[in-house]
Structure formats: C-alpha cells, structure tokens
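K.L.:
When you get a sec, could you give me coordinates for this:
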Amino acid sequence: MASNKNSRLTGSPYAQEDSNEISESRKRQSKKDEAIRRKIEKDLSKKKRNNAKSTRFKKGTPGSVLALKPSESIICRTTSTVYEAAQLMSTKRENCLLVVNDAGELMGIFTAKDLAFRIVGSGLNANSVTIDQIMTPNPMCANSNTPASEALNLMVHKKFRHLPVLDDSNQIVGILDITKCYSQQMERLERMYLSSKKLYEALDNVHSQIGFTEQSSHIAEYFEHLKDKISGPRLETMLDNSTAPIYATIKTSVYDATVLMKDNNTTAVLVKDTNDEVAGIFTSKDVVLRVIASGLDPKNCSIVRVMTPQPDVANCGVSIQEALRKMFNGHYLNLPVTDDEGEIVGIVDVLKLTYAVLNQIKQLEHSETDNNRNETRAISQGEGPAWNKFWTSLDNEETDSIHSDSFQGSKFQDLTTPDLQTFSTELAPFDSVSHITTPLKSESSFKVSTSDFVFKFKSPGISGRVNRVTFNPEEGIISLRNLIDAKLHWKDKAALKINESEGETYAISFVDDEGDVVSITSDVDLIDCVKIYENLRKNKVEIYIHNPNEPAIIPQEKREIIKGSRKKNLGIPQEFILPGALTVLATSILIGITLSRK
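P.N.:
Purely as a prediction, here's the structure:
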C-alpha cells in the first residue's frame, strides 16, 4: 500500500550512507538506460520506416519565436501505436512528439504524461492503442515570426510546456519547450551579468581617476536587479497540498504506481524500502523508457526494477533558481524537497519552478514604473520591459537549426488569433537590453560549413594506427558511423569489447572548447561538434571510439590544448563585445581629458 507519511531519504546525510555507493547505483541505472536505448535503436533500424529528411531553416528575426531556436520536432503518425511512440521518444530523448496524419497534417500532440496517465494509469495496452486515440488534438501553435515574448507569455499563462512552431506555409518548424528556453536564457544572462559587473567596476575606476561624478551603471544595475529578483524566492514558497510527496513501496507494480500519479495529478512517486525509508523515485519519464519502450507489462513489473535509486534532494531553504540549476545539470524533472531535519516535505517539478521564476521576472517592473500608468498596466498583463528584455537578450545565433521533415496543411489554432492577441506585448523585433539596433554575434554564432569535414580517430586495437574519414556533417551520425565501420579492423572490435548480439555499438566522443569530453549520439551533436571546431578555426576534429560503458581515455594535456585553442581564438563572444566597446570608450575619454589638461 502507498503511504503519504513523510520520510527521510536513504543515503541522505542523515542516513549516513556512503555517497560513493549512491553514485555507483545511479551509474548502473544510467548504463541500463543506455543499453535500452541502443536495443530500441537497433530494433527500429530493422523496421521499414519513413526516413524524414532534415530541413535547414534560416535564422529567425531577433525577438521572434524562431530566434529562440525551437527544438527538433519528433513526428509520429496517427496510425502508430503508443508502444512505437514510446520507443521513438526514448531514442530521441524527448518527452513530447507531434502527431500527423498520412497527408502530413498536424493532428495533435502527445507527451510522456499522456502515456502514463491515459495508457498505463487507465489500464490500456500500449501495443494495441493507436496514438490518435489518446493524443491532445488540434494543439495551439505559434508562427515562427511571432514575437518571442508573446508565445512565451501565452505558455506561462496557459501553463503549456510545449508549443509547436509553424512557418507561414503551415510547415512544422519545431517545438518550443519553455523549460529549455528558460535554461538557455539563464545561462546567457548569468554570463552577461558577470560581464556587466566587471564593466561597471572598470568604468567606476576610470571615473574616479578622471573626476567624473556620473557613472554608467544602468547595465550593471539592471542585471543586479534581475539576479536578485530571480534568486529571491525559496523552495519553501512552492510547497502546498499539490506538492505533498506520494509514496509507494518497492513491491508496488508500475500500474498501481501510475494510478497513484494519476489520482494525485503528479508525475512522480517516492519509493520506500522495507525499512520505510525512501530508496528511489519513479516518474512518468521512467514509464516511457524503462517500461513501455522496453516492452514490460506494467501490471507484472514492480517499480523497484525501473525506479531511479537514491534521488537528489534540495533543502527547502535554497532558492528556486538554485534548484532549477540542479535539475538542469542533473537532467531530471522532479526534485524531492527536505526540511532542516532531513524529512522529505514535498516534490517539485521543473515546470512549476520555471513558471514561478518567470512570474517573478514579469513582476520586475513594479519597482521601475510606479510613476507611469501605461507601464503599470503593462505589468499587470506581463508585458513590461523586464519581461521583454529577458527574452530579447538571447544572442542572435546564425547557426541554422536542423529539424525533421516539414508537413503542410496543418489543422491548428494559430497563435495570431484573438486568443493570443490578449497577451500581446510591446516587444519590437530589434529590442534589446542595450538598445543596439544591430544584433551582436556570439561565439556560438559561427555558421557551420556545408562542405566536407575531416574526422580523425586512433585505432582502438592497433597501436600507432590513425584513421581519417572525410564527409559532409549534414549527412548525419549514421553516415559517419558507416564510414568508421569501414575503417575498423577486427582487432579494433575485439579491443572495444562490444556485445553486438545485444545491440551494443561503440561510442563516439570528442573534446569540446571547454576541455570536456562530449558524446556524439545524434545528428545535432555532430553539427555542434563541427560548429565548435570551425569556431576554433580548425578544419578537422579528433574523435575517440570507445566502449559505451566506459569513458573515453583522453590525456588531460590533450584537453588543455583544445581548451587553450579557445582562448587564442580571435572570435569575441557577445557578452564581451559590449563591455569591450565601452571600455575602449572610457579609455578614449581618459586620454582626451589628459591631453586637454596639458
């Protein structure tokens, strides 16, 4: 039976369990997940599938929805079974897909939560139910040229996590995930905040030396205000009846656990062991990958087999922003919250926390517009300058996005309808926090070449042997693997210790411009790899072939060389262009005043 009694987490500091053991249990589960994905990919590759061509779209107008770089949309036919949809979602590492009919018309949207609640929680068979029976039909969509803040404002107001994006011809461009949009934007704003703070300190020093009384601090003050506003709310402010933890036991079946989720309108349950301590967490995301996509029977599978052991927790006193950063870095959607005694007092999800922070940003104008009625009215509608500044400070990346096939003639509720106009904002396409009409380019805005690129890798089984393959990265990861396969010797395969009978294949990794080892598992990863090295002014990249269950062995000095190349790169990141320009200006002022005194 499930319990609602608060409990401590096994493995927390209060339980005195070795953290290394916790780490190992998570690693084992991660390896199992990767093995499941590889097996699914192998199964899908054997089936006759409609191969979707990748479509490359031009960069969007600054301030538009397309400038937010919508994620690649995962397409599923209405005739597909829920089981097939779960497999597709698992291999693509997404929890949402768009549903189209045979004519390519957009018919609906389907999420991991739908699968958990409408299939498993309702006792239906995923192998016999088709996707059109349980999808959300006729989803509201955004036009790619719609102002970004309008679309995001609508998502916050209506509590959408996903919003399909179409172009002027009703072709699917991609899909917006508000949690990803927020995560990307916060990373940029944090960098801009640090740069603006350094700029302010430098200018303050110059002003004090030349006797200026006025200080150009508005940029630093804006980011300081924004940072304080976002960092202010604590997790404890998010706890209410809807976040109360729901418990199940290790013997509870997946079906019963999912019914608990459905009845309590939550996407996660905590799992107690025989000592009545929390041993793991089970979520709707696990239902998709570890249960349905794996072909398990929810009624005959206990959650101890498919749960995530020893979940991370956060104290109720940490800020919402800190909690979100923890979740983004850990790639999980639910986070248990503990009090000062270590008792679990709630579970929060990434979407609820994202809404909370965005609502804080929408209220940022209150301290800035007390004397302006028009702006005050804009605040009440979430349309003020801080809301616009937050989204328009996204750098204008020129790198084109790769998306799946576009489909015409979609039946949808357009975002330009009166329903959306209720949430119209004052955003102009070229608005920015620094009011510069020409958008600045960031380090990541270097355009990926469409020509051939060289990939070099050492033989895993033959010492001293180096292989080179040359191909167009737009051809995708499968083409790269085919070229690598042609180069591999039987000794290489033996050295890799790959169990091909279980669908295993070698992993591909590279060292990025920060010295980190990054896996290449998709077409998007491949494009990112090439983009990074082209941005470093290199025409080839060294990749590493290794066993998927083992890390790539790369000398630290090799990582430092790549990391050092980034520092020598002549490209200037966006966050340093404005500070650099103003520093030059301040220096010029200093020189001018010095000369005038002579």
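K.L.:
Could you use CA atoms for every contact and neighbour count after this?
P.N.:
OK.
K.L.:
Identify the residues contacting E534.
P.N.:
When contacts are counted by CA atoms under 8 Å, 6 or more residues apart in numbering, E534 touches 446, 448-449.
K.L.:
what do you get for S231?
P.N.:
So S231 contacts 319-322 (CA under 8 Å, 6+ apart).
K.L.:
Could you also give me the structure for this next sequence, so I can compare it with the first?
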Amino acid sequence: MIYSIFTCIWNRGLTGERTVKWLRLSKALTVPETTSIHEACHWMATRRVDALLLTDSNALLCGILTDKDVATRVIAREVNLEDTPVSKVMTRNPVFVLSDTLAVEALQKMVQGKFRHLPVVENGEVIALLDIAKCLNDAIARLERAAEKGKAIAAAVEGVEKHWGTSISGPNTFIEALRDRMFRPSLSTIISENSKIVTVAPTDTVLMAAKKMLEYRLSSAIVTVENKPRGILTSKDILMRVIAQELAPDSTLVEKVMTQNPECATVDTPILDALHYMHDGKFLHLPVVDRDGVIIAIIDVLHIIHAAVATVGSTAGVNNETTNTMMQKFWDSAMTLTPDDEENTHSENSLKLASEGAETGRSLPHPSLTLPNTFAFKIQDKKGRMHRFNCETRSLADLLTAILQRVGNDIDRNNLPQILYEDEDHDKVLLALDSDLAAAMDHARLAGWKGLRLHLDYSGATGRRWGSGSKGLDYAQADAWASAYSAVAAGAALVVGLGVIAFLRRAGN
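P.N.:
You can find the predicted model right below:
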C-alpha cells in the first residue's frame, strides 16, 4: 500500500501537468485599439505596468504594446502621441495561451519567441499576463530548494547502494547538473566579443537615446563618462519618467531621467548571482563591466536564458535539436519539483478600460486555487534574498513549518527567534500564539492586504530551545517550534522515500 501511494505521488510529479494557472501571473490591462497612444501610455504609467493589451471592436485580443514599443516605435520615430491611435504602433496578433495550457508549453513559447510577455485567455477573454522574468526566478528558487532536499535523497540512495552493492546517481543528479551547468558559470561565458550596447552621454537628449535604441533594437542605453557607467536609461524609464511626466523627449537631457549609478556585474559574476541581483533589485537590465570597470555589455533575462542554453549545448557537444530541448527540460524539472512548496501567486483581477479611460464596470476575475485558510507571506534570509510563499494559517506551527522550509539554515535551534509581522504603521507585532496569528489574519483581510511581511527577532530569544519546557508565551512558542521541526522532518522522510522508490523502479526496469 505504501509503495503504491509513493508511486502514485512520484508519477504525478513527473508528468509535469501543471497548467498556466500555477505560474505567477500579472494583472492584464486592456484598452480598445482605437485608444490614443497618449492615453494608453497614461494608463500604463498609472498602473505601473510595462505592457498593455489591445482589443478590437468585438472585444477580442488584437495587439500588445510594451514599453520598448513606446521607446522605439513612438519616441524614436517622433510619432504624435495625441492624434495617433495605438493600433498604428502595437504588435498585432500576439501569441497567447489558454489558462489550461500546460505551464511548460507556455514558457517554451516565450523562450522560442524571445518575448517577455504572454497573454493568458479564458473563455475568449484576456485574464492575465505571463512575465517570463518572474517565472524564471520562481523556477530557479524551486530548483535551489530541491537541491537542498536532494541532500536527504542522496543520503537515502547511499544507504540503498550499500545494501544492494551497486552504484547509482540520485534522483536529483540531473536537476543539479542542469542548474549548475546553465546558471553557475560566470557571465564571461555568455558574453560575446561583439555584444551590442547603446551608450549615450549624460547631456544627450532622450530622443537621441531612443533613436540609438531603435537602431540597435535594444530597450536600454548605458550613460557613460570615459567608458565608465554613470547611469542607465531604459524603455520603462522613458515611459514612466518622460511621457508620464509630460516632458519633451527632444529637449529633456538623459541625466535628468536616468537611473544613476546602476548596479553592475562583472565578467566574473556567476550567472545565477546576476539573476538574483536583477530579481532583488527589481530591474531587468544589468550592465556588465570588465576588470577595469569599463562597460562591455548589458544583459537582460531573455539574453541570459538563451545564452545559458547555448553554452550548455556547445560545452556538452550536443546537436542543435538537443540544445533546443534543454530549456524545456529546465522548465519541466522546475515545474515537477517540490509540489509541497508550490506558491500559488496568482494575478490580481485584470482591468479592462474603455477608450476614454473609464472602467467598464467589471473586471475579469482570475480563477484562484488559493484555499480559504491560506495566506501570502514574505520573509528575508540572511543573504538579503526575499522568500514569498503561501501557507496554511490554522496554527502558528503551520507558519513556522513554512518558514523552516525557506530559511531553516538561518535559524539556530539552540537560540530560536521570535516571529514578528509588520503592520501598516511599520510596527513589528509579536506572533506567539495561534490566537495572535488568527488576529493578524483577520486584521490583514479587513485591511485588504495581499500578504504579511515577517521578521525573525533574536533580541529576546537568548538560550530558548524548542521543547525546553519554558512557561507562558515562551512555552507556547517552543511547542509550535517543536511541531514545525517535526513536520519538516516528516517532509524530509517523504522526499527520501520518493528517492528510494525512484531507485527501486529503475532497478526493477
């Protein structure tokens, strides 16, 4: 019976049958194609989005407008924003997927098509947008968590090897190798000698920068002084800081609207670290300098993906067909790993606007798989990385279990921290009892919050161990920590069991 249960879970995990609904979706903003470019840009800036979907007279999807389109097709070509409908500059008939499309298939479309945004349609109407940058970060985070769990699997497999007198590779070997070969090498391995880069001076105008971006078909320009980066101007900056502020591109200097002193990577920076820099800093373009600080390239998420896959293919000596399937395997591996850690971060309600900017009176709800007793949380680890997750809120032990699964290596079991959450006044409120968590959930839902920011506090935790038998709140917290550690241990045992089952199946074959 146990074998059958394990086999069922394992087979279900390997099928990769997660649909687009499991991915991190962004709200979709749609307007009629007859809307003026000026009004479309106004809505993009107001809603802080970098892509807008357009519909025809039958309310069907007919186009997409991105911040890059605004910079290169509108500003660079000096198109009149007020009098020109957005249909003149949009990308017509964009590729889209249905909400029940397999997640792996949707992501593969984005990689092959080299586009960041993918509309999601349900019952003929647009409900959300996929952003590959967010999906890539989630996939890498999932693989990193799986690699940690792989240590437990490796230990179990080692025991099986000794018993059977054979040698096998653990179930996570392929996953770890794929991740390491694609994202562990340094940026020097994916930057070509003739990398395209747009450089401008601080005193150049935004119009001059946009024309150069159009010429090189890029969405960013590096502002340099003596070949050293002093700023960066992206297509999103042009949208948000120039058009939204009603500034004239032909007279506005780049130095007035650029992002000053951007974070840069070096040629020795690992690809994985570069991706973390971009995610943590919430930017999509990363300048790369040589060992003398001279700008040599600028990379974005799509650049990294394609370059990493090509690098893997060339170093492995495989053919083009095999290389083209590497990213498929990467997404498939990420989708099928750690189902217990799934983060159902669905989109907010998508917004559909009339041509005059008024709301139509109804939004397009995105089907939610979130259970009523779950809530969203985020917590920062010691390396400064933010972890976002959904978890059960029936008890404090549920929350502590989820925290251990994310940042367990940061927590000293001999000196357990208190758990605090941040309220609307940025005060940190103690979560010591189940009732505290229930009160926090009630308060958050009444306030319309989408999640809670958590903090680990060691100021009052000196010498407190779980199961130590302390009284009052300390005792309640200790009991919750003990339950959490037990739950994590049980989860690890399940993972080990899956590893053993996988070995037995292979041995049987």
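K.L.:
that older thread, filter the contacts of E534 of the first structure down to just the ones in helices.
P.N.:
Among those, DSSP state H puts none in helices.
K.L.:
picking up where we left off before, please point out which of the contacts of S231 of the first structure the second structure shares.
P.N.:
For those, the aligned pairs still in contact in the second structure (both residues aligned by TM-score structural alignment, their matches' CA atoms under 8 Å) are 319-321.
K.L.:
follow-up on the earlier one: now the contacts of E534 of the first structure in CSV, with neighbour count?
P.N.:
Formatted as CSV, those follow (neighbours: other CA atoms under 10 Å):
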residue, neighbour count
F446, 18
V448, 20
S449, 16
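K.L.:
Can you report how many residues neighbour the equivalent of W22 of the second structure over in the first structure?
P.N.:
By TM-score structural alignment, W22 of the second structure lines up with A67 in the first structure. Neighbour count of A67 of the first structure, defined by other CA atoms under 10 Å: 23.
K.L.:
part of a helix, is A67 of the first structure?
P.N.:
Yes. Counting by DSSP: H, G, I helix; E, B strand; the rest coil, A67 of the first structure is located in a helix.
K.L.:
That one contacts T61, doesn't it?
P.N.:
Yes. Here A67 of the first structure reaches T61: they are 6.1 Å apart, a contact under CA atoms under 8 Å.
K.L.:
what touches both of the two?
P.N.:
Joint contacts of A67 of the first structure and T61 (CA under 8 Å, 6+ apart) do not exist.
K.L.:
Buried residues of stretch 167-183 of the first structure, list them for me.
P.N.:
167, 170-183 (16 or more other CA atoms under 10 Å).
K.L.:
Then stretch 487-494 of the second structure?
P.N.:
487-488, 492.
K.L.:
Tell me the one of those residues nearest T315 of the second structure?
P.N.:
Using CA to CA, A492 is the member of those that lies nearest T315 of the second structure, at 34.5 Å.
K.L.:
any idea how far that closest one is from K151 of the second structure?
P.N.:
Plainly put, A492 of the second structure is 10 Å away from K151 of the second structure if you go by CA to CA, to the nearest Å.
K.L.:
And for F174 of the second structure?
P.N.:
Applying CA to CA to F174 of the second structure and K151 of the second structure gives a distance of 14 Å.
K.L.:
Widest-spaced pair of the buried residues of stretch 167-183 of the first structure?
P.N.:
So, those by CA to CA: farthest apart are N170 and S183, at 27.8 Å.
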